[in-house]
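> The following block contains a protein sequence and its predicted model.
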Amino acid sequence: MADIEQTARNGHDEHGGHGGRSGQGEPYDLDAYLDRIGWKGERRAGLATLRGVHLAHALSLPFENLDPLRGTAPSLAPADLMAKMVHGRRGGYCYEHNTLLRLALEALGFRVTPLAGRVVVGAETPESRPRTHAMLRVEVPGEPRPWLADVGFGAAGALLLPVPLETGTVFEGAGRRHRLVRLPHEGPLELWELQAYAGRGDGWSGQYAFTQEPFAPADFEVFNWFVGTHPRSPFTRRPYLQRTTADRHLALDGARFTETRADGTVTERTLTDEAEARRLVAEEFGIEVPGGFDLLG
């Protein structure tokens, strides 16, 4: 993974286009977003742009749930996402990340359809979980099939690069391996599952299952409110932060900090001091912790 961050930021170094606006009429600044993620490549709806912007976003903006920890569902309004994640030292969770990416891709000329999926990590069956994860179906000019884009799955098995919606192929890129399979399903739409390769001995591990049914922003407002405020949601109970760099994956789950290097080396330690936790979140995750609550409870 040594050179993937530079690849994501350099692109073809061709410029064009300007800031866009969201479909809701609220301000959205494409220039500021691309500057935040360091994308200097071309600005047209092509596969190289989709891959480059997706990877640059994944390596630049951390996953975090600090707003739900304070008892608030984060705003999905474009102006608020810009203020928090682009102009501020904050990250977000799936609804925020993939809304921000959708706005950018639409401004660049892609046709994007929001999808919703069921997280299957640790689940007995996909149907045992509600649809609480957001991802994107992207149509790329000149490509025969749509692509799955997702920069908001807070786990080491997350996509760093988008993948075409097809089965029977293993996708390798940015140091990770994924595949899509179809699951037995009684519904009228095909049920897809994204799987990540967990390494020798562990094999393939399901991440989330989804259909290609389109969802509207109003649907995600409801999902966001439930996940961000319900007392049984894991995001309202403990800090959950993730960050991926060119050579490391970092995770803070409660008080447990885990660092996984590209060679597979894993180190863990438990944080016991609030000042240390805030310092680590600022230095390692690049997040400015808001006042008013303790990370470690």
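That came through, no problem. Numbering: from 1, shown residues only.
> only C-alpha atoms for contact and neighbour calcs from this point on.
Fine.
> helix/strand/coil for residue 260?
Following DSSP: H, G, I helix; E, B strand; the rest coil, the label given to residue 260 is strand.
> In addition, the following structure is provided for comparison:
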Amino acid sequence: MTDAPDTKTSTPASPAGTAGTAPHSASPLDLDAYLARTGWSGERRATVETLRSLHRAHLEAIPFENLQPLLDTAPSLALPDLQDKLVRSRRGGYCFEQNTLFTAVLEAFGFRVTRFAARVVLGAGPGDVRPRTHMTLAVQVPAAAPGDPVRTYLADVGYGSVGGLYEAIPLVADVEVADGVRSHRLIRRPHHGPSDLWTLQARQGGVWTDQYTFTEEPFEHPDFEVFNWHVGTNPRSPFRYSLIAQRTFPTRHLALHNRTVVETREDGSAEERRLGDDEDLVAVLARDFGIELPPGTRFPTDLTGA
């Protein structure tokens, strides 16, 4: 989840990777390495069950984290760099990294993928308009037989929240879908633009909670290069001053915000614990989140918020 920074803050000119950048698919995907990383096995066919199982496997294997912007700068969205970080290393990433990699995987399986730019509205106040700083995916599943319809699903392995999708769900309005132990639905609302606004909602504590909104306008890889530079370098972006990590398991969810870990179980109960010094934080990231950092890593001294 990419929570929205203030778009009025200036950003550096000519961000790396925007001008003259080759599409993310210009370099080959090491699909075997990706499947080994996620533990997925099965027939490599573009079916609904393949999409759902790939989604689950990715979410459980590759953690959400924003450590690179916090400690350095915006991560690269070039496919070789994403594979080095998310596939070959015990690291994770946020929405632009995760869903860019997942797009390449889905396309290798024969799915057609359209990228949408979404606004995270979780926790937003009335009248609070955030920029589009989240990537989500519309995935077309080929017809199973001649004459069958092509079905479209919403997929998103990069939303860092317990309210995120566990499996891809049909891009259909007003239908509650159980995805793993989670429940979601999509609703359509009138919008001042030319098309309706889709809202992803999660049922949490018996209440439907808005997660993010989007319209069906395709965005391309260079668009997300610009978004990524803004989110990863703008000093007013939350990713520049807050540590965020998430790990999804079949029956529980771990969330780290600065030095506080919250474990949410499938029955909705939650347990919170505070971490100590930087060594404790590095150890917990490795042991509980599957994120390995070099020994001696030091974090900003003001990581004191909950």
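Nice, thanks for sending it over. As the structure is a prediction and not an experimental result, all values here were calculated from the model.
> Give me the TM-score for this pair.
Here the TM-score for the pair of chains, by TM-score structural alignment, normalised by the length of the first structure, is 0.88; 274 aligned residues with a CA RMSD of 1.6 Å.
> Tell me the residue in the first structure aligned with residue 28 of the second structure.
Residue correspondence, TM-score structural alignment: residue 28 of the second structure in this structure matches residue 27 in the first structure.
> same question, residue 178 of the second structure
Per TM-score structural alignment, residue 178 of the second structure is aligned with residue 172.
> these two touch, right, its match and residue 178?
Yes - at 6.6 Å, residue 172 of the first structure counts as touching residue 178 under the criterion of CA atoms under 8 Å.
> Any idea how many residues pack against the match of residue 28 of the second structure?
The criterion is other CA atoms under 10 Å. On that basis, residue 27 of the first structure has 16 neighbouring residues.
> roughly how far apart are it and residue 197 of the first structure?
Using CA to CA, to the nearest Å, residue 27 of the first structure is found at 39 Å from residue 197 of the first structure.
> re the thing from before, need the three-state assignment for the match of residue 178 of the second structure.
Per three-state DSSP, residue 172 of the first structure ends up strand.
> which residues does it contact?
By CA atoms under 8 Å, 6 or more residues apart in numbering, the residues touching residue 172 of the first structure are residue 178.
> any idea how far residue 6 of the first structure is from it?
18 Å.
> again, but for residue 154 of the first structure
Between residue 154 of the first structure and residue 6 of the first structure the computed distance is 22 Å (CA to CA).
> In stretch 73-87 of the first structure, which residues are buried?
Across stretch 73-87 of the first structure, burial judged by 16 or more other CA atoms under 10 Å covers 73-82, 84-86.
> again, but for stretch 266-282 of the first structure
For stretch 266-282 of the first structure, using 16+ other CA under 10 Å, the buried residues are 271, 277, 278, 280, 281.
> okay, that stretch sits on what stretch of the second structure?
Counting by TM-score structural alignment, stretch 266-282 of the first structure pairs with residues 270-286 of the second structure.
> for the stretch 151-300 of the second structure, what spans make up the strands?
With DSSP state E, counting those that start in this stretch as the definition, the stretch 151-300 of the second structure shows strands at residue ranges 151-155, 169-170, 177-179, 182-189, 197-204, 207-214, 244-248, 252-257, 260-265, 270-274.
> Dump the ones you listed to JSON lines, plus distance to residue 93 of the second structure.
As requested, the strands of the stretch 151-300 of the second structure are arranged in JSON lines below (distance: least, CA to CA, whole Å):
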{"stretch": "strand 151-155", "distance to residue 93 of the second structure": "16"}
{"stretch": "strand 169-170", "distance to residue 93 of the second structure": "22"}
{"stretch": "strand 177-179", "distance to residue 93 of the second structure": "22"}
{"stretch": "strand 182-189", "distance to residue 93 of the second structure": "22"}
{"stretch": "strand 197-204", "distance to residue 93 of the second structure": "21"}
{"stretch": "strand 207-214", "distance to residue 93 of the second structure": "19"}
{"stretch": "strand 244-248", "distance to residue 93 of the second structure": "9"}
{"stretch": "strand 252-257", "distance to residue 93 of the second structure": "14"}
{"stretch": "strand 260-265", "distance to residue 93 of the second structure": "18"}
{"stretch": "strand 270-274", "distance to residue 93 of the second structure": "23"}
